[in-house]
Structure formats: C-alpha cells, structure tokens
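Colleague: Quick one, fold the following:
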Amino acid sequence: MTLQRRSLLAASLAAPTIANAQIEWRPSRPITFILPFAAGSGTDAVARVLAQMLGAELGVNITVDNRAGANGTIAAAAAMRAAPDGHTLFVTTNTTHGANSWLLKRLDYDPIADFTPISRLGQYVFWLTVGADVPARNFQEFIALARARPGQISYASGNGTGIVAGATIARLAGVEMLHVPYRSTPPALTDVLAGRVTSIVVDLTPTLGHVRDGRLRALGQTNKRRSALIPDVPTLDEVGLTGFDLQSFAALFGPARLPPEVVATLSAAMQRIGARPEYRTRMAELGFDGFTSTPEELNRFVVEQIAAWGEMIRGAGIEPE
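Modeller: Purely as a prediction, here's the structure:
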C-alpha cells in the first residue's frame, strides 16, 4: 500500500532530534488534548489522568476534546491540521497509528509523517466479555454457542482493536459471528450490557467494575501473557486460541514539525511523570499499564506496530473499507 511505504520511508525523518534543543519552551495558554474516542472510553480516562499530571508539571490547564467517529480519523485529521506550537496534542492508540493503515482503503493522514512522536503512555489490557444473560460461563462454552447458532452470536466494536480481535477470534475458532460496529466503546458497551449484542473485546478501564459486579463475564484476555492487573483471568491462548496475542497501546503525539524545544520540554515532562510510582498506580486503577518512552522509541514502536497490525488484519481476513 502506498501509504505504508511512504510511512516507513518517512520514519527516520519523523523522529525529532531533541538532544541539541537549548531553548526552554513554556506553554503560553491552555493545552488541548484531542482524543479519537468518546467520553467514558478507556482512552478518555487515561487522557484525563495524564491531563492532570502533565498540566501540573507544565503549570498550565489541559482540556480534553473528544472527537469520536470514523474509526478515529476525524480526530487524527484535526490533530494533524493543528498549529505545531505545542498547544494542541493528540492522545491516541493503535487504532489511528496501527490498524487504520490496513482497515481503511483511504487514509487522509500519514501516521508517521503527519505527527511528531512525544511519548508512549502505556498499554491497555483487553479481554473478551459477554453480558450476564449469555449462557456461556467460559470461552469454550461461548464458542460452542456460536457453533450452534451460526451468524446469531454477535460482537460489538468501538475501536480498531475490537474490530480485529473479534474477527480473529471467529476465524481461529472456525465460527461465524456478526460484527456490530459503533463510533466508540461507551455505546457499544451499553448494548452488550442491555443484551442487544452478545459480546465485546474491550479494555479493562470501562468494564472492570461491570465484571466485578456481575453485569459482564470475562472469558479471556487478549495478551498472550496474563496481565498482573487481572491475574485470575486466563488468556485466549490458554483456553484454545493458540498463539493469540493482541496488544493495544496509547501514546502522545503533536502535529508534524513541532519545534525541537517544544518536543524537548514535553518529553522531559513525560519522563519525570513516568518515573513517579503515582503514574503507574493511578493508571493501574483504571486497568491500564502505564509507562513512558522517548520520542525516538515511540517512533520506532509505531513503525513496528503498523507492520504488526497489517499481519493481524490480513490474517483475520478483513478487507479494507
């Protein structure tokens, strides 16, 4: 695909060099985080914790601008077009900076060339969950139910991870399931809780409370290795989908051509935040494994993730739309 080739060629140029940045930058007005998902989503919760901590570090207020829809492309386009002055940043995930390169025939932004990497924020933990009324107590019973009712068992999605995970589960298990897409996780989750959709592969942040109170049932987590956040929940690899390993990340970007002194200030602030135990603790309370990185590390990681998501999407048999 032309976009992927252009992204990979641009990768070495996209990572900012901050070692020689001598001028200290300070924001002159409030900063805005643009988000590709709705209020109440896992990304929204992570972004609001980050806004508090980074705002305190920089001595400025940070507001969150939720722009859900079109699989994150609306928000990505808005962040891409923002003035490269450090006052508009993009908190996003592998949906816009991994999966979309393969899920969409046309992408109006380049995830490498059109953004300045600042820092990874951490990693989500996703799990397959079903509503309390679904007659499946574990993953094996869920697949048996899908085999008995071909095309009648459904899975909701509110992001690229949910789309790819649901299709991959169906393919590996050899069952036919109905995909029900949503603009974001909150409305998708509402319909699963109400029994209108059977299942959803979703992150812990908006669902952990529902699992604990019995309104949702967790059948397996998507990482190949069990997360310390939910050590009692088996992985899908353990319960029959051998080799299943799907990971989802969040990261902080600016628009392209962000000045080196801006990147240096933001990167240094993120490194200080990431070094504090409070960052991991507060993110863990959301069901998110929080950590930070350098801009260069994030740049390399996104290039790798674009390739990895391409393999998963092709393997799931998903055609770009």
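Colleague: Every contact and neighbour count from this point should use C-alpha atoms.
Modeller: Fine.
Colleague: in the stretch 51-200 of the chain, which spans are helices?
Modeller: 73-81, 100-103, 139-148, 160-173, 185-193 (DSSP state H, counting those that start in this stretch).
Colleague: any chance of those in CSV, plus mean neighbour count and distance to residue 295?
Modeller: Compiled in CSV, the helices of the stretch 51-200 of the chain are given as follows (neighbours: other Cα atoms under 10 Å; distance: least, Cα to Cα, whole Å):
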stretch, mean neighbour count, distance to residue 295
helix 73-81, 21, 17
helix 100-103, 24, 21
helix 139-148, 17, 39
helix 160-173, 21, 23
helix 185-193, 21, 28
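Colleague: Need those helices in JSON lines (columns: distance to residue 247).
Modeller: Shown next, in JSON lines, are the helices of the stretch 51-200 of the chain (distance: least, Cα to Cα, whole Å):
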{"stretch": "helix 73-81", "distance to residue 247": "20"}
{"stretch": "helix 100-103", "distance to residue 247": "15"}
{"stretch": "helix 139-148", "distance to residue 247": "19"}
{"stretch": "helix 160-173", "distance to residue 247": "8"}
{"stretch": "helix 185-193", "distance to residue 247": "17"}
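Colleague: To check against the first, give me the structure of this:
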Amino acid sequence: MGHIGFGAKYLNYTETEMNKMNIETVHPCRRTALLFGAALMALHGIPFAQTGSAATTRLVVPFAAGGGSDVVARLVADGLREALNETVIVENLAGAAGNIGADAVARAKPDGRTLLFTPQSPLTIAQFVEPKPPFDPERAFVPIAIVAQTPLVLLVNASVPANSLQELVAYSKANPKALSYGVPSHEFGFTTELLARHAGLSMLGVPYRGSGQAMTDLLGGTIQVLLSSGGAASAQLKEKRVKALAVVGTSRSPQFPDVPTTKEVGLGDLKVFGWFGIFAPAGTPERTVDRLTQAAIALGKDPAYAARLKQAGYEPMALDRAQTQTALEDHRNAWRAIAPRLGEK
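Modeller: The predicted model follows:
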C-alpha cells in the first residue's frame, strides 16, 4: 500500500498563516503569545463592547471572513436568531490554523453566550500537528450539534487517464512518480492521506496556502489530484475541466448524484466527512447545552435553511450531542492512526 509524502514540510508551511496579524517580525513564540492574547482580549470585551445586551449569543469562527466556515456560520446564525428569539452574531477570530479562535472560546465564560462554530480541524487535527494548541481539544469543549456538511470530492485533471478510483490506483502503481496532489489545509491533507492509504494510492503532496491556488494548479496540470469541497468542485465539473472519481462518505451527495462514494468503491471503513459544528466551553450548564442543541437540531431539519445551504454549496445535517461526540471520536481515531507516519517520504 502506497503512501503520500507531504510530511513535516506541509505541517510547518501551513502554520505561517499566523503572520496575517501583521506582526511578522516578532519572534515566533512572542508572536503566538500576542495572537492568543489579542483573541482573549476580544472575547473579554474590546471588539464586542458595542454588540448589545446580555441576550447576545456569539458564534466565534476561528477562520477569516468570506471562507466556507464563515458562510455557513452566518446562515446558522440567521436560523438560531429565530429559534432562540435573541441576537446571534458571528465573530471571526482567525489565525494559527483555527487555534486562536478556538482557544478564545475555550477560555470564555461557560454561560452559553460564546460558542465555537468550526469545521473539524481545530478539534480533531490540531492536537496531532505542531505547534500544539494551547487548549485540550478533547476536554475544552462540549458538543452542541453538527449542523452542516460539505461534500469532499476527489478530483483529477481531465488529462489523467483514469475515470474511476480503481483506475487511478492502477495508474499510480504503474507510474509511481506521475501523480501529485494539492494540500490546501490540514483537513484536506489528512483526509487525502487517509483515503490514499486505504486505497493503495502513491502520490506526492504539494502544500498550498489555500484552495484557490490548488484548484488553479489542478486545472493547469501542475498537480493531478485534489480533494475539493463540493462548491468549488461543481463549477469545474460543469466545464468538464476535471473529473470526479469519488465523494468521501457512505451516501451519495445530492450535489453529485452520479459520483460514487468511497464506500461504493470499496473503502467502506472511512468514517470521516467534512462537517461544521457548534461547541460550548467546558462547564456550560447542561440545561443551557440542551436548549442550544434543541435549537440547532431543529435548524438542521428546516427546509428553508437546507435551501440556503444548497445555494451556497453545502448540505444540512442534524447530529445531536451524542452523535457529534461520536463523530469527533471517529475523526480523532482516524487521524491518530496516521499522524505518526505523516513525516514519511
């Protein structure tokens, strides 16, 4: 069975996003301390001072405005605002691959008014890469719900002589150095690594600062393979510039009804998928957590919310606290099994 060699170079590369706070010349340790300090100051009142009454609930997104997490968070905030009959706002605290915002929420008062809205990476992957997060991902939060997902679609450049995952595996075995794939984030890198190890693919990972440049290079043939979100994949598939070989998961995506799942092509034991969830700081009262979970689950089943998500390229989910905890454990176990080998060449 083959492996992908992105290794330590990829892990170090992605952490350079910390310089987005415009303090590039500060020593790395001092810079990280400043970033986390700024986030904590934010949650204790500086940017939030004018946001309103005590009945304001904040969804903290640990990534920049305009990205997928932010888009979904704002749809969720709109729905929760109605369900909870109170003000719900979105705050972006980006940096350190999501660790800045996640740590700020972990340290916030556990009263249900400051919540983390995030994809999986800060809570399931961060603990396996360097630098380690300043919070314990397994103890710092309590799950509320998973309320949305994005299809993860395995794409290849149209020139690659493979129309199925099985054909791609055969091609990679016959041409061991012919395939490279894009790594725009921890989540996509880890998921591709997992898929490749299960399928027996041999590829070389190429790190990117974001999905946009990775997609550009896929279209141009610089890389041959890319795991993509559904929204980004859809536009390129319509133009027939790429081919979709599989969707990661156990059930077909409504966005890609003709694309088989990884389960259908023989990788049925993959338990990972691209999700977005809501989490509260540890110590939040059970009654408050239950109230938030009920509102989130109702939202996940709301047809109007589903329609808005679909327009944005996402799909609704409604996983309760226990189901969300199971998803967390499934993903951590998957990453724990492969993380020690990510430095292989």
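Colleague: How alike are these chains, TM-score-wise?
Modeller: For this chain pair, the superposition-based TM-score is 0.74 by TM-score structural alignment, normalised by the length of structure 1; 292 aligned residues with a Cα RMSD of 3.4 Å.
Colleague: returning to that earlier point: so which of the helices of the stretch 51-200 of structure 1 is nearest residue 253 of structure 1?
Modeller: Closest approach to residue 253 of structure 1 among these is made by helix 73-81 (8.8 Å; Cα to Cα).
Colleague: Other residues contacting the closest one?
Modeller: Helix 73-81 of structure 1 has contacts (Cα atoms under 8 Å, 6 or more residues apart in numbering) with 34-36, 66-69, 88-90, 96, 107-109, 114-115, 254-256.
Colleague: Just the buried residues out of the residues you listed, in PyMOL syntax.
Modeller: Under the burial definition 16 or more other Cα atoms under 10 Å, those of those that qualify are selected in PyMOL by:
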select buried, resi 34+35+36+66+67+68+69+88+89+90+96+109+114+115+254+255+256
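Colleague: I'd like the list of the contacts of helix 73-81 of structure 1 that fall within strands, please.
Modeller: The members of the contacts of helix 73-81 of structure 1 that map onto strands under DSSP state E are 34-35, 66, 88-90, 115, 254-255.
Colleague: Now for these: which two are most distant?
Modeller: Largest pairwise distance in those, by Cα to Cα, is 18.4 Å, between 66 and 115.
Colleague: For the equivalent of residue 159 of structure 1 over in structure 2, give its distance to residue 306 of structure 2.
Modeller: The pairwise alignment with structure 2 assigns residue 159 of structure 1 to residue 185, based on TM-score structural alignment. Relative to residue 306 of structure 2, residue 185 of structure 2 is positioned 26 Å away (Cα to Cα, to the nearest Å).
Colleague: Can you find the partner of residue 65 of structure 1 in structure 2?
Modeller: In structure 2, residue 65 of structure 1 lands on residue 92 (TM-score structural alignment).
Colleague: wouldn't that match be in contact with residue 60 here?
Modeller: Yes - assessed by Cα atoms under 8 Å, residue 92 of structure 2 is found in contact with residue 60 at 5.8 Å.
Colleague: from what I can see the match of residue 159 of structure 1 touches residue 206, true?
Modeller: No - at 10.8 Å, residue 185 of structure 2 does not count as touching residue 206 under the criterion of Cα under 8 Å.
Colleague: who has more neighbours, those two?
Modeller: Neighbours per residue (other Cα atoms under 10 Å) separate residue 185 of structure 2 from residue 206, with residue 185 holding more: 21 against 18.
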